[in-house]
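[1] Generate a structure from the sequence data that follows.
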Amino acid sequence: MNNQSTIERLTYEKYYCNTSSVFYMENVCNRSTILDINLSSRGLASLPIEVLNKLMISLDDSEVRSKKMASLESDQPFNSLSELEYLAIRNHNISHLPQDIFNGLVLLHILEIDSNELTGVELNTFHSLSKLECLTIRNNNNLTHLPQDIFKELTSLTILILDLNKLTSLENNIFNSLPKLEYLSISRNNLTSLSQGIFNELKSLKYLKLNYNKLSSLKKNTFHGLSSLTSLYINYLDISNNNLTSLRQKVFNGLELLTELYLQSNKLTIIEPNTFNTLSELEFLDISDNNLQNFSSKVFNGLESLTQLYLKSNQLKIIEANTFNKLVNLEVLDISNNTLTSLPQEVFNGLKSLTLLSLNSNKLTDLEPNIFKNLIDLDYLNIGDNSLRYLPQKLFSGLKLLRSLYLNSNLLTSLQSDIFNNLANLKLLDIS
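    Below is the predicted model:
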């Protein structure tokens, strides 16, 4: 028996066949076909190199998780696992990943480094992982910075998740070498700004999540070059739950294929006219829970494909007459929980595809006759929880398809006898 075989046999006996060892695993000891090695809940303080070295050369999946390993005992602890495809290192106290730690993992496709205590990642940590497709570095409470070329060799990467760290900034060219990246999430960090052009080379990106950061402004052309992006989360492009106070013209330039834009739960007070005018494919826009009091009638210019618009929980006091006129495909409009006292008679003209309209929880004192007459497809109308004392004749003219009508929690004392005469399909009426 050669020396290598002897060492391998002794290693098996020392760790995997010793029933008193924390590494005891019957399947490994018996040299069964091994697709998964789980070292969770074994009270590990460290991972001896010989546990892996020269043993699992055909290993496909490995999870190294809980309890609380503080270090990896070797510069290259995974060097012999040339066929490993999945590696998860979760729920430990690891604070540092040295260079070349993943050398030898030439077939690795998925790497998860989650819920550790990382303070830093060295420049060449991932440089040998040319086959890697998914990388997650989540919930590392002390990670504030990443080197500019940290992802330089990851040319096969399609998914990158950096959520729940404490990143305060990103180097300008950090994503430049990721031509295949389709999904990027940097949610729940401490980002306060983004460099202009930081996403320029991500030509394949489809989903970008930046929600729950501390972004206070966005520069013009921040997203220029993201020609494939379909969803943007700043909350989903998600940019929600940040500190944005304004949106300027050209900030969304280059996002011609964007279909979903989430801007809710910021501190927006200003949206400039034509801010969205390049988003011709946008279908979903949420600007709820901000501080908007008004906006230009041109603010939604260019959004001919929009089907859902959410403006609830702002401080809107007025909406100009032609604000929604060009939203010919809009199906859902929610303007609830604002401070509107009145609406122009022509405000909903052009919304021939609208099926749901929520105006509840405002301060409306009256409504113009025929204000809804062009909403020929409207199915649901909520004008409850306002200050309406009177409903004019013909208020509901044209609403032949309406099935649900909420008038509850107003100040109505009487109703005209024929006020509901045109509502032949009405199924639900709440006037409580």
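[2] Every contact and neighbour count from this point should use C-alpha atoms.
    OK.
[3] is it true that Tyr15 touches Glu26?
    No - taking contacts as CA atoms under 8 Å, Tyr15 lies outside contact range of Glu26: 10.8 Å.
[4] Those two: which is more packed in?
    Relative neighbour count places Tyr15 above the other of Tyr15 and Glu26, with 19 against 13, counting by other CA atoms under 10 Å.
[5] quick one: the nearest residue to Gly43 once chain neighbours are set aside from Asn38, how far?
    The shortest distance from Gly43 to any residue other than its chain neighbours is 4.8 Å, reached at Lys67 (CA to CA, 6 or more residues apart in numbering). From Lys67 across to Asn38, the span is 12 Å (CA to CA, to the nearest Å).
[6] sorry, back to before: residues in contact with the residue nearest to Gly43?
    Applying CA atoms under 8 Å, 6 or more residues apart in numbering, one finds that Lys67 lies in contact with 40-45, 91-92.
[7] for Glu117, same thing?
    Taking CA under 8 Å, 6+ apart as the criterion, Glu117 is in contact with 92-96, 140-143.
[8] ditto for Leu405
    Neighbour list for Leu405: 380-383, 426, 428-430 [criterion: CA under 8 Å, 6+ apart].
[9] hey, where'd the strands end up in the stretch 201-350 of the chain?
    Assigned by DSSP state E, counting those that start in this stretch, the strands in the stretch 201-350 of the chain fall at 207-209, 231-233, 246-247, 260-262, 270-271, 284-286, 308-310, 332-334.
[10] Turn these into JSON lines, including distance to Asn176 and mean neighbour count.
    As requested, the strands of the stretch 201-350 of the chain are exported to JSON lines (distance: least, CA to CA, whole Å; neighbours: other CA atoms under 10 Å):
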{"stretch": "strand 207-209", "distance to Asn176": "15", "mean neighbour count": "24"}
{"stretch": "strand 231-233", "distance to Asn176": "19", "mean neighbour count": "24"}
{"stretch": "strand 246-247", "distance to Asn176": "26", "mean neighbour count": "18"}
{"stretch": "strand 260-262", "distance to Asn176": "24", "mean neighbour count": "24"}
{"stretch": "strand 270-271", "distance to Asn176": "30", "mean neighbour count": "18"}
{"stretch": "strand 284-286", "distance to Asn176": "29", "mean neighbour count": "20"}
{"stretch": "strand 308-310", "distance to Asn176": "34", "mean neighbour count": "20"}
{"stretch": "strand 332-334", "distance to Asn176": "38", "mean neighbour count": "20"}
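[11] Now the second one, please; I'll put the structures next to each other:
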Amino acid sequence: MMIKPAISLILVFLVIGLYASSDGNSSSFNTTIDCNSCPASCNCDTEGSIHCTEKGLTAIPPGLIHCERPDVIILNVSFNLIQNISVDDFNGLPNLERLFLYDNLIDDIEEYAFSDLTSLELLSLDGNRLTTLKPNVFMGLIGLKSLLLYSNSISSLPVGVFDDLISLIVLALHNNRLTSLNPQLFANLPNLQRLYLYGNGIRDLSDSPFQHLSKLTLLYFSSNNIIELTNASLAGLNSLRTLVLRTNQIRTLSHDVFIHTPSLTSLYLDSNRIRRISSDVFSPLTRLQRLVLSNNLIEVVEDRAFSELRSIVFLYLRTNRLQSITEKTFHGLFNMQQLIMYDNLITSIPGNAFRQAVNLRRLWLQDNRIECLNEKAFAGLNYLQLLQLSDNRISYLPKDVFQYTPRLTFLLLISNRLERIETFPFRNLRYLAQLALYKNKISFIAEGSLENTNRIYYLQWNDFRTNITQDNMIVCDCSALWLQEYLRSNRPYYETVLCGYPIEVRGQRLRSVDIANCTKGLKVSVTPSSEVNYVQSGACLELQCKANQNVDVTWKRIVKGSEQALEEDHSSFCTNKSVDNCGNTDTEGLLVLKDIAAADQGIYVCTATLENVTSSVIRQIQIGEPPVIEKSPISVVARDPPSYVIFEAAARGNPPPVLKWYHNSNEIDFKNTTKMYLTSNGSLIILGPQFEDNGQYKVVADNGAGSVEAAASLTIYFRSACNRGSGCSNDGQCLPVHYCRCPDGYSGDGCEESQETAPPSTTPTTPLPSSGDYYYSGDYYYSGDYYYSGDNDYKRKKRGVAYSQYDYDFTDMSVSSSRKKTLGKQQKIKQNIIKRIRNNAELRKKI
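    Purely as a prediction, here's the structure:
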């Protein structure tokens, strides 16, 4: 009878043992949980961190589930095999601040799983297998600041899933499978500042999904499938500073797309399919500092498209399809420091293209199709330090083209089509440290081209990695002696100036070559003096070479790096096409080419030798494209004198033609007139036209390969006293257009006022407004503080009173020294007029 109590006692111990075995997740009946020690398979430190990474765990360690661990602040269970998170997994960690669960196999999280973690600030669930989230999964996380859900497979999110996250600052949802965003998804995230959504498949933002995120400062939305941005796309983002939209499918930007983002400082729109930048799309972004538009399909940037970006510092336009820029493309970018435009299709740089980018430091224009540079292409760039023009088609550098860049330090012209440098383009670049010219065909550089450039550290003339026959070939004769002396005296740290001619010194360093005695003064010259001769196909060209001493001259041609003799016939050096010259009777040293074709293009050398002293001159022959008028001026007839008259004109050709204007067969000297203004594209503006401005106007475009002209007339009918029948007093002549030309000593609408009897000051009548910047009253045209009267008599206005009359004839610029001050005032008048015209909306559309 005593056996039963013993058996019962044994059973009790067995049950206790089994219970202990079950709670300890162990096969041993004797295993128990020690909540005061570091959980098995984990590493702990004294600062409240527990790290259980890469341990092959399939669940949260038992030492955490059934224990109160108020000391734990950081828990890292990443890189394991955990699949599920249950509601009891973290209920003993009331002070946990950071929880790392990334790179597991989690595909399910129970609702309220983190509800006890009221102190949690960072939750990392990235790199798992989540496809969606339960509505209340983040319930209770009112202190959470960073939620990382990226690199899962989330395709949908229930509305309200983030409602408890009132303190959230960072939300990372990138690299998932989202295709849309409910407009209420982020409705209760009042403190969110950074949102990462890149690498999804979101197609549309038209429902204003960010309308509640008034504190968001960064939105990373690249690599989605957005096609269009509309007014609603960015609604609510008043505090946004950085917007990344690269690598989408954006084709158009509506004119009001950025009105909700006035605080933007960085905008990334690269790698989209944008084709056009309209003039008003960026207008609201007055604080923008960085704009990236690279890798698009941009063909057109409308004038003044960036004019409101007064804070811009970096502008990226590389790898697009831009074919041209104008002087208004970068209008208003006064603070821009870097402009990156390489890998486009730009063919030319017009004058004043960057004039308003006065703080530009670096300009990348390589890998375009630039053939010509306007002599004022870089006007205004006083602080430019780096200019990259490599991999273009530049064959000619205008005289002093870099004079507007006095601080230029790095100039790269690699892989262009330069053959001669005779216009002193590098002169006075005192800060120039690197000049890269290799992979051109330069055979001559004029003496003085490197004047005041004694800081050059890298003078890269030839590329040692390529065959010399494929690179520049300097003619190492007396004409290069100055360059040799420059290299020897300045000794650039790295220079590669090699000889290409004469043949016997080919490939040798110019600095080391022994150039023969040049003291004999032998010199040859070629007529015409143009270094590059552009001719039409099929035309005839004569080049006459003569020496300054009684020696013979010879013509040779450089073909594939070798000299090729030309045929001689009756003292004429001719191609084998014809021995007949083109009409020149002086055949001494005459090179004649008739019916010029593409095969005749290239370099020709005229050489004279005197007692082992050689002098050579090289000329380049290139088939040019005669100019073609693209826009012809249109005749103007006006009943009343307008504020200005504009004759529009434009021409193209190779080389680019020079446009000259003529008034009644007399060429207009724009440097010596304050009345007429020539725009960068060749149009003519006449400011405040008078009777003497009537007549015929002709524009002539000439580029050496040909010339073309177009004409128009100006007829303005002036109304004055004689038009009303009163006649002209004091023998004044009433002209056919009813305009009184007064004799000396008389003035006024009808010549009724004597200069001797006229009052010392007059108050103009109420001005009649006209079309723009000027208004007309009697014989006065007003503009700013000045107005002018009659035959260019200028008066200054002060407090409504005219005084200090100046007589000045626009057509006579030979003024005495006593009137230079007057001339200066007239220039100020012109500048004021031009400024007002540039601000005239009607005129801006025309030029």
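[12] Tell me how the two chains score on TM-score.
    Their TM-score after superposition, calculated using TM-score structural alignment, normalised by the length of structure 1, is reported as 0.91; 416 aligned residues with a CA RMSD of 2.2 Å.
[13] Quick one, which of the contacts of Lys67 of structure 1 are buried?
    Among the contacts of Lys67 of structure 1, those classed as buried by neighbour count (16 or more other CA atoms under 10 Å) are 40, 42, 44, 91-92.
[14] Just the closest of the residues you listed to Lys220 of structure 1, please.
    Each of the buried ones among the contacts of Lys67 of structure 1 was checked against Lys220 of structure 1 using CA to CA; the closest is Asn91, at 39.6 Å.
[15] Out of the contacts of Leu405 of structure 1, which comes closest to Leu391 of structure 1?
    Ile383 (11.2 Å).
[16] counterpart of that closest one in structure 2?
    Using TM-score structural alignment, the equivalent of Ile383 of structure 1 in structure 2 is Leu413.
[17] list the contacts for the residue nearest to that match when sequence neighbours are not counted?
    Distances taken as CA to CA, 6+ apart put Ser390 closest to Leu413 of structure 2, at 4.5 Å, once the chain neighbours are dropped. Residues near Ser390 of structure 2 by CA under 8 Å, 6+ apart: 365-367, 412-416.
[18] coming back round to it: could you single out the nearest of the contacts of Lys67 of structure 1 to Asp289 of structure 1?
    Out of the contacts of Lys67 of structure 1, the member with the shortest distance to Asp289 of structure 1 (by CA to CA) is Asn91, at 35.0 Å.
[19] So the residue nearest to Gly43 of structure 1: helix, strand or coil?
    Following DSSP: H, G, I helix; E, B strand; the rest coil, Lys67 of structure 1 is assigned to coil.
[20] Equivalent analysis for Gln4 of structure 1, please.
    Assigned with three-state DSSP, Gln4 of structure 1 falls in the helix class.
[21] Just want to check the distance between it and Lys180 of structure 1.
    As it turns out, when the distance is counted by CA to CA, Gln4 of structure 1 lies 41 Å from Lys180 of structure 1.
[22] So between those two, which is more surrounded?
    Neighbours per residue, other CA under 10 Å: of Gln4 of structure 1 and Lys180, the larger number sits with Lys180, 18 against 10.
[23] List the contacts of that one.
    Residues touching Lys180 of structure 1, when contacts are defined by CA under 8 Å, 6+ apart, comprise 155-158, 202-205.
[24] List buried residues within those residues.
    The neighbour count (16+ other CA under 10 Å) marks 155-158, 202-205 as buried among those.
[25] Now, the buried ones among the contacts of Lys67 of structure 1 that are in helices?
    When DSSP state H is applied, these are split such that none fall in helices.
[26] okay, those residues in CSV with distance to Leu257 of structure 1 next?
    CSV is the format used below for the buried ones among the contacts of Lys67 of structure 1 (distance: CA to CA, whole Å):
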residue, distance to Leu257 of structure 1
Ser40, 43
Arg42, 49
Leu44, 48
Asn91, 38
His92, 41
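[27] Which of the residues you listed sits closest to Lys312 of structure 1?
    If you rank the buried ones among the contacts of Lys67 of structure 1 by distance to Lys312 of structure 1 using CA to CA, Asn91 comes first, at 39.5 Å.
[28] Kindly tell me how buried Arg844 of structure 2 is, as a neighbour count.
    Burial of Arg844 of structure 2, expressed as a neighbour count using other CA under 10 Å, amounts to 12.
[29] Next one: the counterpart of Phe276 of structure 1 in structure 2 from Leu591 of structure 2, what distance?
    Alignment note: Phe276 of structure 1 maps to Phe306 in structure 2; criterion TM-score structural alignment. To Leu591 of structure 2, Phe306 of structure 2 is 53 Å away according to CA to CA.
[30] can you check Val401 of structure 2 too?
    Distance check for Val401 of structure 2 against Leu591 of structure 2: by CA to CA, it reads 32 Å.
[31] Ok, Ser86 of structure 2 next?
    With distances taken as CA to CA, Ser86 of structure 2 is found 96 Å from Leu591 of structure 2.
[32] And for Val559 of structure 2?
    17 Å.
[33] Compare these two and say which is more crowded by neighbours.
    Comparing Val559 of structure 2 with Leu591 by other CA under 10 Å, the one with more neighbours is Leu591, at 27 against 11.
[34] Ile685 of structure 2 pairs with which position in structure 1?
    Applying TM-score structural alignment, one finds that Ile685 of structure 2 falls in a gap with respect to structure 1.
[35] Having no further points to raise, I will conclude here.
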